[in-house]
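[1] structure of the sequence below:
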Amino acid sequence: MKYFTNNLYELANLFSFGHHTVDRCIEFICSTPHNLCDNSIESIAVEVEKCTRIKPFIGGYRHTMTGAEFHHAAVQTIPKKRPDKEIEEFCRDTQTVDEKTQQQQTNNTTSTQMSKIGCYVSNITDRLLAPGMYMTAEEYHARRLHATLVIQTHTRRWLATRYVQQLRNQKMLYLEWVEQEALRRKLEKENRMKRDFERRMNPKTKEDFELVFSTLEQWRQEEMDHISATLTGTDRKAALCALLEQEAQIIACIGRHKLTAGDENVKKMERFDARELKDLYASVNMTSLTQEERLDVLLILKHTVQEHDCKLTQEIVELIDREEDLLTRGVKKVSLEGLRQRISTLFLQYIKTPLFNPEVIRLLKVPQDPLTLRKNIYLCSGCNRYLTSSEFKITTRSSAIGRCQHCYLLENEAHHREEYSEYRDMLKHLRQTEADYPVKGKIACLIQEKDLQYLLEAIWGVQSALSAWDELSELVLVRWNKYVEWSPWNCILLTKDEAKAHFKLKDVEKVNIFDIGITAQAKHIVKTKRYNSLVFL
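    Okay, the predicted model is just below:
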């Protein structure tokens, strides 16, 4: 072994050079192993090659007197990097420690005491045990097997009893649900009949009068069928003339009811604010008020117009302040007539402004927006009036704008007398259902009552596609594929209960109960061809 005695400070300075390679010879004094008995000292020159890597500085010492620094040279020696074997290697511990948990019971010294001379042990609590019959291993296992079978038998009996009880409870709940549903349908039908009877006896809206005329048409058809089946010749003609006269009287009575209902609807449609403005305008124009009453009216008028800040209201407030000032000074009424007329005129202009009084829009004959007159006016081919687009009823199968809603209503009352209340309720339910989806359907908003009537009568036959239920009040149009927007080619006619079950299906394309899937797809193809103008909306 060689013992180097050179100055460590010089060696540390050697390793602390920069990035360049430096070759330097350092002499080390060591004892040679050639002759251990002879303490000969030999000086050996060692060449040190400086590496290009920067070695980290990990501390050292500093002499407080001389200021010399002594670095930790051993820790600054970076080992050479092993050559890459081009094989991914992993290191792991070679020693695996096995842990084992074992309980250790400490020693507990016990002893027994027997009776002997000088020691008495009581035998009051002792028992005498008689040996029983010897049981072989086969008998023991047979006994255990029998006990196991008994336990399994009673357990299975208990499980079967519980399962039967669950089925019985489910059946009772189902029967109760069926009874409640039947009662609900009965009550809904009774309420609907009462509502229809009330609508026929006391019609108020356009829909109510449609129902009245539809009932009148049904009655006329029944009477005509009865007359045609029972009478012939002149008797038949006389009966038809009497029927026509009776129908005319009923139509006249319906017309009188319509006039009365129209007046009532106008009164109900008036807003409370519009009525207040009307009363306030009448109070402003009254000339028999005292000074205190006039000041109260002006104060109310001032608070009313101050709700909207604009040039008109500012002018009205300024005139009100001027009249209040003149009244407090005792000016005569004759001198205030011009000022009061100016306030009345400006307040009337305030009332006629739709921004302040929305109810005045339906009383204005000329639209306030000039763009409405330029782009949104069409000619009705029935009454030859120029009306806005909102006055026309356009279906999805219409190619041009024809007659207005009023003309269609007159034609329906005179000839067809059809009633669309059930289709209207179904369409309302459809739009509410589509509004609950994250992506709201757009085509459902374009469908009208006549389009829905065509879908039900021409495509689905006014009956459920699954159960052939034909009561229109219980039928609904829902999506065939619930993940696709509703459209005439993506719908199916079902009852309300069937629709709830239909929404639980994940993949309707796999459903083929009674060939309903094939039937629905065929009808969807027919509807796609019928409504091809809506496919590319």
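
[2] when you work out contacts or count neighbours from here on, use the C-alpha atoms and nothing else.
    Noted.

[3] name the SS class of His406, please.
    helix (DSSP: H, G, I helix; E, B strand; the rest coil).

[4] quick check: the gap between the residue lying closest to Glu474 once chain neighbours are set aside and Asp507.
    Spatial nearest neighbour of Glu474, excluding adjacent residues (Cα to Cα, 6 or more residues apart in numbering): Thr495 at 5.5 Å. Using Cα to Cα, to the nearest Å, Thr495 is found at 20 Å from Asp507.

[5] compare with the first, here's sequence two:
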Amino acid sequence: MPFKVDTIFKYFKDHFSHLLKIPPFVLQISYAGIILKNNETLIQHGIKPQEIVQLELSSTNPDLYPIKRIEGLSDVSQIITVTVHTGINQYQVVAVEIIKSDFHKPFLGGFRHKITGTEYHNAGTQTVPKKIPEKVSAFSRDTQTVSQRKKLQQTTNTTSTQMSKIGVYVSNMTDKLLEPGEYFSAAEYHARRLKAVIVIQTRYRQWHAKVFVEKLKRQKQLRLEWEAQEELRKIKEKEEWLQRDYDRRHNPKTDEDFELLYNALDLWHQEELSRINQCLTRAERKAALCELLEKETQIIASIGRHRHIACLDRQETAIQAFLDKCSAPKTWRRADGKTIEMDTQFTIRARELQNIYKCIILKTLSQDERLDILLTLKHTVKVPQDPLKFYKKIHFCRNCQLYLPSTEFAIATTSQHIYRCRHCTSLENEAKQREAFLKYKCLLQRLYASEADYEDNSQIAFLMQLQDIQYLMENIWASQSVLSAWDDINDLVMVRWNKSLEWSPWNCILLTKDEAVAHLKLTSIEESKRNVQDKLKNLVLFDKATYDKLCKEVPSYKLITPAVVSERLKIQGSLSRAALQELCSKGLIKVVSKHRAQIIYTRNTKGGDAPAAGEEA
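    Have a look, this model is predicted:
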């Protein structure tokens, strides 16, 4: 049977499975004693095109699925190769297809050569004769039915009228008297129709205007209701935030709550210190400072007592939650909606430790029972066989001089070494800076939520940490909205400057929530105002202090070059060239000499309103 050499053997099995009426998975094809795989082809085993090979077909289960002789293969063609002599010492191999057919052509006579004995027929062909086309049907329903057509005819009807005359009386009781109407021309008729059309258009436009006005009223009513709901929602969120802040300060439980207390303590200390320095002098000032120190010490001690109580309350809850989570079986949902649970060796061991912990915390145990539980705990949590595998997970804290696991260390994005653990970092913050990172944490969570809504696989935003957000807020955006200068961090969000690109520190803008919604509705950045763009470019290129120094000091130089600006402001050369071009476009400086190597500027003595320091930063 002819097949292509690039055909996979799975096609062979499917073909013979259809002929033998047996499943394809029980068929097995072998060549030269090698069992062939489904994804292999003839050409992979060195079989060339137009080559005749023999493959063995067998069944892996001959008792249930035996291979029988295939009937009806006589019509299948075969291909043989014939060597044809084309010249002196020249031969050509020709592939000849032999078609097996049961058709026998009639003998039409002929003759035989007397010397060679070759027979010659009067007529003969090597191909099967063409099939006789089927006879077209000579009958149809159209030729067996009668077509009918119905047509009405109207015949003439002779009528006549009778008038009154002598000898004939015709009654006029049923006659009607018709009076001719007013005559009007075609122009008057069309004018009357035009007037009617105008009336219809007027009424329609009146109705359409009423519908449009009613629609505007409904939209306005819905808009006012939505604005009222939004105002109530904002007020409610503000009240909830104030209530949560009040609860955090009066009933602190988490580390963030105590950071707020220490931050409030630091603000109070600075206010009292400034008041004492302004109002008192010498001995009175020293006494007031001692009293302030005593009050601060008492407040710190009170905060420490509250923290100790909160830690005890949280510790038991955290331990129970940790044990419950570790001992819970692995669960997943099947396609039919049912839940499958599976216990692993780790969950079983965690459940054993949980049972031991529950027994240890019981206070009604006798001495022997408690000793038995402690022995069980000793054998359960004994030293592992290979403690070396834990060495890479342990780091040394240089402040508290302790070896702690890696989870106790906070690693920044730019840090190369690990020096202090989380506890020492928090303790240093409470003793020196006393900063509250809760507001930056909330801002970072709002950033995570907004970036997750885009669903464009943005990654940079989820790598940001609290210190990074704090740097952007304080050093780049001055902790206020770039449009309205609103400085309440609880109302600020950090969104994309160009929403078609993923969020990054160089593609972000700090706005209020309402301003962010309006900004994200812009289809193009060019729709925003030019001064806002300039302000944002300056803020992205420089921080506030550098930009103030640029606008204040550089226009007063006599000789200004990019190298001078780069050296005095400690910025890169490309930024200095961009800054000088910006100052030149504003008229603060002017070009003195322009070469291909560099451009030399000087101060503009004719005028040019220099912006105040910090005006656009």
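
[6] got a TM-score for the two of them?
    Once superposed, the chains reach a TM-score of 0.59 (TM-score structural alignment, normalised by the length of structure 1), with 379 aligned residues with a Cα RMSD of 4.6 Å.

[7] and Thr495 and Asp507 of structure 1? Which one has more around it.
    Thr495 (24 against 10; other Cα atoms under 10 Å).

[8] what does the more buried one align to in structure 2?
    In structure 2, Thr495 of structure 1 lines up with Thr512, judged by TM-score structural alignment.

[9] so who does its match touch?
    By Cα atoms under 8 Å, 6 or more residues apart in numbering, the contact set of Thr512 of structure 2 is Ser481, Trp486, Asp491, Leu492, Val493.

[10] helix, strand or coil for the residue in structure 1 that the last one lines up against?
    Val493 of structure 2 maps onto Val476 in structure 1, with residues paired by TM-score structural alignment. Under three-state DSSP, the three-state class of Val476 of structure 1 is strand.

[11] now do Tyr120 of structure 2
    Tyr120 of structure 2 - assigned by three-state DSSP - is strand.

[12] ok, the equivalent of His416 of structure 1 over in structure 2 to Thr425 of structure 2 distance?
    In structure 2, the residue equivalent to His416 of structure 1 is Gln433, according to TM-score structural alignment. The span separating Gln433 of structure 2 from Thr425 of structure 2 equals 11 Å under the rule Cα to Cα.

[13] so for those two, which sits in the more crowded spot?
    Set Gln433 of structure 2 next to Thr425 and count neighbours by other Cα under 10 Å: Thr425 wins out with 15 against 11.

[14] how big is the offset of stretch 176-192 of structure 1 relative to structure 2?
    Here the mean offset of stretch 176-192 of structure 1 against structure 2 after fitting is 1.7 Å, by mean Cα distance after the TM-score superposition for structure 1.

[15] where in structure 2 does that stretch align, residue-wise?
    Using TM-score structural alignment, stretch 176-192 of structure 1 pairs with 225-241 in structure 2.

[16] list the contacts of stretch 222-229 of structure 1.
    In contact with stretch 222-229 of structure 1 (Cα under 8 Å, 6+ apart) are residues Arg236, Ala239, Leu240, Leu243.

[17] with structure 2 superposed, average distance for that stretch?
    Mean for stretch 222-229 of structure 1 is 2.4 Å (mean Cα distance after the TM-score superposition for structure 1).

[18] and that stretch, how far from the chain's centre?
    Centroid separation for stretch 222-229 of structure 1 versus its chain: 54 Å, with Cα atoms, centre = their mean, to the nearest Å.

[19] could you tell me the end-to-end distance of stretch 438-456 of structure 1?
    End-to-end for stretch 438-456 of structure 1, by Cα to Cα: 27 Å.

[20] what does that stretch contact?
    By Cα under 8 Å, 6+ apart, stretch 438-456 of structure 1 touches 395-397, 420, 423-424, 427, 430-431, 434-435, 462-463, 485-488, 493, 534.
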